[in-house]
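Engineer: no FASTA, just this:
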């Protein structure tokens, strides 16, 4: 069965006991979303070009698609200014700022994991 993001976000049609967790992972999962969150988490409005420059190896098309998903999920707000050249800015919503403890927990767990893996690999060399 193909992945259906819309169904994952709707716990009424997805009676799986892990629906809420699946929904959360659907919103923040993937290669770019937490990196985009990191670029926006310091507050204020951030221009599209600034986000793009802060993320290496992401195409403008992919960044726009990921930002659109985050906007549809209520994590970011997009503001477009009718100027020439066009200016588009993104900011975290209140719901988006509530991700901060999750982001910090994942970051801390990742640091601990990397440290533990390094220690395990170093000890394996002595056997």
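Structural biologist: Nice, I can see it. All values derive from a computational prediction rather than experimental measurement.
Engineer: okay, CA-based contacts and neighbour counts for the rest of this
Structural biologist: Fine.
Engineer: is it true that residue 36 touches residue 51?
Structural biologist: Yes. Counting by C-alpha atoms under 8 Å, residue 36 touches residue 51, with 7.0 Å between them.
Engineer: adding another structure so you can compare the two:
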């Protein structure tokens, strides 16, 4: 028996597949306050990230419709990334994730087995 494809049907599977990249949620967070240039995004990442890795992740988020890439025709070239209309709606999710993440950090500090 073939298992049903849940992408586009189940909201949890759909969200998980769209946000599969290791840094996708953090990139969305960095863009939540407005447009950011590529090099600034790379500087703000918490770990050393190669140009290629960040570029690949941004292309995936753009393909999924969560971010918008705007290229300015000038010298030197300027490219900004921002949340798309559907990406802006993710800001509410980011807020809830932040709250839960802070509660979980507090929980970790109270555990004796760590």
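Structural biologist: Ah, there it is. Please read these numbers as outputs of a predicted model, since none were measured by experiment.
Engineer: show me what contacts the residue nearest in space to the middle of the first structure?
Structural biologist: Centrality entry for the first structure: nearest residue to the mean C-alpha point is residue 33, 2.3 Å, by C-alpha atoms, centre = their mean. Residues counted as contacts of residue 33 of the first structure (C-alpha atoms under 8 Å, 6 or more residues apart in numbering) are 66, 70.
Engineer: now the counterpart of it in the second structure: how far from residue 42 of the second structure?
Structural biologist: Aligned by TM-score structural alignment, residue 33 of the first structure pairs with residue 24 of the second structure. Residue 24 of the second structure sits 13 Å away from residue 42 of the second structure, going by C-alpha to C-alpha, to the nearest Å.
Engineer: can you give me the helices for the second structure?
Structural biologist: With DSSP state H as the criterion, the second structure has helices at 11-18, 24-31, 38-44, 51-63, 85-88, 90-110.
Engineer: the first structure: matching residues for the third one?
Structural biologist: So that's helix 38-44 of the second structure. So helix 38-44 of the second structure is aligned with residues 48-54, judged by TM-score structural alignment.
Engineer: same question for stretch 72-85 of the second structure.
Structural biologist: Using TM-score structural alignment, stretch 72-85 of the second structure pairs with 81-94 in the first structure.
Engineer: so residue 32 of the second structure is in contact with residue 88, correct?
Structural biologist: Yes. Assessed by C-alpha under 8 Å, residue 32 of the second structure is found in contact with residue 88 at 7.1 Å.
Engineer: could you check how many residues crowd around the nearest residue to residue 89 of the first structure once chain neighbours are set aside?
Structural biologist: Distances taken as C-alpha to C-alpha, 6 or more residues apart in numbering put residue 47 closest to residue 89 of the first structure, at 4.2 Å, once the chain neighbours are dropped. If you count neighbours by other C-alpha atoms under 10 Å, residue 47 of the first structure ends up with 17.
Engineer: any idea how far residue 47 of the first structure is from residue 31 of the first structure?
Structural biologist: For residue 47 of the first structure relative to residue 31 of the first structure (C-alpha to C-alpha), the value is 20 Å.
Engineer: equivalent analysis for residue 70 of the first structure, please.
Structural biologist: From residue 70 of the first structure to residue 31 of the first structure the distance is 13 Å (C-alpha to C-alpha).
Engineer: so which of these two has more stuff around it?
Structural biologist: Comparing residue 70 of the first structure with residue 31 by other C-alpha under 10 Å, the one with more neighbours is residue 70, at 21 against 10.
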